[in-house]
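Student: When you get a sec, could you give me coordinates for this:
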Amino acid sequence: MDVLIPLPSPEDGERALGIFERLMNQAGDGSHHLVIVVQGIGGPALSHFRYMQKGDLIVHVSEDWALEFCHLLAAAISGSLSGGFVMRTRTDAGTESICGWRITHGDTKPLSRSEVFDAYCHNPTTGETFGPEPGVEYKDAPAIH
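Tutor: Purely as a prediction, here's the structure:
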């Protein structure tokens, strides 16, 4: 069965693009990988987007992926779906970090570093906890709404 998501309004689309732009503007230099998961009808819908940023230069792999990411974000912020997204960043200096946001009731809520850590180091199905990825820093997410 396919996962169904409601068609977002043009206003939700504009709002999602604004959030996406603020996210990219605050990300800083590095190689970034965004992943969004939205609970649709019939299960979760997932999209991802990769890009690199150095100063004012932003290079991305696929415009289609950016549009798909923004479409899911727009559907989630319409208020009818819940979900979340994370950003993993690798810098030229070799550091790696992860931060994330929850989407509820049409708004993005930044996750604290402990919430991101818990999401990455906890199996929600079994309740099992496991160690963090070596060398990864879990960070507080900035406000982007």
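Student: From here on, just use CA atoms for contacts and neighbour counts.
Tutor: OK.
Student: Now Leu17. Nearest residue, chain neighbours left out?
Tutor: Cys70 (6.4 Å; CA to CA, 6 or more residues apart in numbering).
Student: helix, strand or coil for the one you found?
Tutor: Assigned by DSSP: H, G, I helix; E, B strand; the rest coil, the conformation of Cys70 is helix.
Student: what does Thr125 give?
Tutor: Secondary structure of Thr125, per three-state DSSP, is coil.
Student: who's in contact with the closest residue to Lys139 other than its chain neighbours?
Tutor: Nearest residue to Lys139 in three dimensions, chain neighbours excluded: Arg113, at 4.4 Å (CA to CA, 6+ apart). Neighbouring residues of Arg113 by CA atoms under 8 Å, 6 or more residues apart in numbering: Cys99, Tyr138, Lys139, Asp140, Ala141.
Student: if I pick the third one, what's in contact with it?
Tutor: Lys139 makes contact with Ser97, Ile98, Cys99, Ser112, Arg113, Val116 under the criterion CA under 8 Å, 6+ apart.
Student: From Gly84, how far off is it?
Tutor: 16 Å (CA to CA, to the nearest Å).
Student: do the same with the fourth one
Tutor: Remark: distance between Asp140 and Gly84 (CA to CA) = 14 Å.
Student: ok, and the closest non-adjacent residue to the most centrally placed residue in the chain?
Tutor: Centroid check for the chain by CA atoms, centre = their mean gives Phe85 as the closest residue, at 2.5 Å. Among residues not flanking Phe85 along the chain, Ile36 sits closest, at 4.1 Å (CA to CA, 6+ apart).
Student: Another sequence for comparison is provided below:
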Amino acid sequence: MTRELTTQEQFDAFADEVARELGTHCRTVELIDYDGGLGRLIITGDGRALRLCQPDDRHPDSLKIHAALPDGNKMIAPSIGVTARTARHVAREITRRLYPLHTEAARQAAELAAKQEAEESDRTAFARSSGLLARILDTARPGHRRLVCSVSAAPETLVAVLRADSDPDGASQLDEAEAVEFTTILALGLASGSPGGLVIRTAAPSSPDQVYGWRLRTGDFEPLTAGEIFDAYCTNADSGDLVPPESDVDYCVPPDLGPDATPSTHRR
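Tutor: Down below sits the predicted model:
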């Protein structure tokens, strides 16, 4: 025999019974965002929000129960249909059928949210990387320019080289494949927080080469001092021994890239 649920008062009392059957820490509250008929919200002891609804008053014993997922996810909340025989029967169906669906849906929702967050982080890092590269080229003097970016990543250090010579109009001539690889590795260092660095060497007629760079550390892009870039170029990376500095090379502080690294147009 099913319960007669034709008024909100009767429905609320039935929802209270279902909540008691589900556990001592369950409670019910008003379902304020439902206008499809009788409804009540059950909050379980472990934080689940169950929407107990009567979608069709022509069938007052047919209930629909939705288990809510976190706000902002794009998955459909799991639900089951159940007959209002007794509160114990409804609670049993929630435990037997709805809880497993909700657990799986919540797991998938968490994975989807993590994936979306990672994708957004990657997009942000790539945009920042592109902007930094554009500003570096904008502030570098014209001539022959060679950039090297390295990022420490398991199982080996990633290195990208970019040649960005400027034409007589001052625009950078970039190889598409090199530029994408360079920007991607720089973005990886920014997004992951892995240690690394970026060094640029410029050469122009009748003047010493200029060498300067930045370090990558915990996602920050910090300029190297002239002493640091000198030490990096004059130290053997394998043995740690000092090596003589090159002649006609100016180890210098990098130019100010400004507060924002906004992309600009460069020829590829």
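Student: TM between them?
Tutor: TM-score of the superposed chains, computed with TM-score structural alignment, normalised by the length of the first structure, equals 0.87; 140 aligned residues with a CA RMSD of 2.0 Å.
Student: sorry, back to before: give the equivalent position in the second structure for the residue nearest to the centre of the first structure.
Tutor: Here Phe85 of the first structure is matched to Leu198 in the second structure, going by TM-score structural alignment.
Student: that's a helix at its match, yeah?
Tutor: No. If the criterion is three-state DSSP, then Leu198 of the second structure is strand and not within a helix.
Student: from what I can see it touches Gly213, true?
Tutor: Yes. Counting by CA atoms under 8 Å, Leu198 of the second structure does reach Gly213; the two are 5.4 Å apart.
Student: if I pick Leu81 of the first structure, what's in contact with it?
Tutor: Val38, Gln39, Gly40, Ala75, Thr104, His105, Gly106.
Student: if I line the two up, what does Trp226 of the second structure land on in the first structure?
Tutor: Just to correct that, residue 226 of the second structure is Ala rather than Trp. So Ala226 of the second structure corresponds to Arg113, using TM-score structural alignment.
Student: So that match versus His105 of the first structure, what's the distance?
Tutor: Arg113 of the first structure is 22 Å from His105 of the first structure, by CA to CA.
Student: Enumerate every residue touching the residue nearest to Phe85 of the first structure.
Tutor: Ile36 of the first structure touches Leu46, Ser47, His48, Phe69, Leu72, Leu73, Gly83, Gly84, Phe85, Val86, counting by CA under 8 Å, 6+ apart.
Student: need the helices for the first structure, in chain order.
Tutor: Along the first structure, counting by DSSP state H, helices occupy 10-27, 63-75, 113-120.
Student: just those: most buried one?
Tutor: helix 63-75 (a mean of 20; mean count of other CA atoms under 10 Å).
Student: That helix vs the second structure, average offset?
Tutor: Compared with the second structure after fitting, helix 63-75 of the first structure deviates on average by 0.6 Å (mean CA distance after the TM-score superposition for the first structure).
Student: From the chain's centroid, how far away is that helix?
Tutor: Its chain's C-alpha centre lies 11 Å from the corresponding centre of helix 63-75 of the first structure when counted by CA atoms, centre = their mean, to the nearest Å.
Student: Tell me which other helices or strands it touches.
Tutor: helix 10-27, strand 30-40, strand 43-54 (3 or more CA pairs under 8 Å, 6 or more residues apart in numbering; DSSP states H and E).
Student: could I get these as TSV with distance to Tyr120 of the first structure?
Tutor: Below are those laid out as TSV (distance: least, CA to CA, whole Å):
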stretch	distance to Tyr120 of the first structure
helix 10-27	20
strand 30-40	13
strand 43-54	17
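Student: which one of these lies closest to Asp92 of the first structure?
Tutor: strand 30-40 (6.5 Å; CA to CA).
Student: Give me the mean deviation of that closest one from the second structure.
Tutor: Relative to the second structure, strand 30-40 of the first structure is 0.6 Å off (mean CA distance after the TM-score superposition for the first structure).
Student: so that strand matches what in the second structure?
Tutor: Mapping strand 30-40 of the first structure onto the second structure (TM-score structural alignment) gives residues 143-153.
Student: Just the buried residues of the matching stretch, please?
Tutor: For stretch 143-153 of the second structure, the neighbour count (16 or more other CA atoms under 10 Å) marks Gly143, His144, Arg145, Arg146, Leu147, Val148, Cys149, Ser150, Val151, Ser152 as buried.
Student: Find the pair from these with maximum spatial separation.
Tutor: It's Gly143 and Ser152 that sit farthest apart of those, by CA to CA, at 29.7 Å.
Student: okay, and the host helix or strand of Glu21 of the second structure goes to which residues in the first structure?
Tutor: Using DSSP states H and E, Glu21 of the second structure sits in helix 8-22. Mapped onto the first structure with TM-score structural alignment as the criterion, helix 8-22 of the second structure occupies no residues.
Student: can you give me how far whichever helix or strand comes after that helix is from the chain middle?
Tutor: Heading C-terminal from helix 8-22 of the second structure, the first helix or strand you meet, by DSSP H and E, is strand 27-29. Computed by CA atoms, centre = their mean, the separation of strand 27-29 of the second structure from the middle of its chain amounts to 35 Å.
Student: Would you check how far apart the residue nearest to Phe85 of the first structure and Gly83 of the first structure are?
Tutor: 7 Å.
Student: circling back: what is in contact with Leu198 and Gly213 of the second structure at once?
Tutor: Joint contacts of Leu198 of the second structure and Gly213 (CA under 8 Å, 6+ apart) do not exist.
Student: Using a markdown table, lay out the helices of the first structure together with distance to Pro134 of the first structure.
Tutor: Conversion of the helices of the first structure to a markdown table gives the following (distance: least, CA to CA, whole Å):
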| stretch | distance to Pro134 of the first structure |
| --- | --- |
| helix 10-27 | 22 |
| helix 63-75 | 28 |
| helix 113-120 | 12 |
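Student: Alright, that wraps it up for me.
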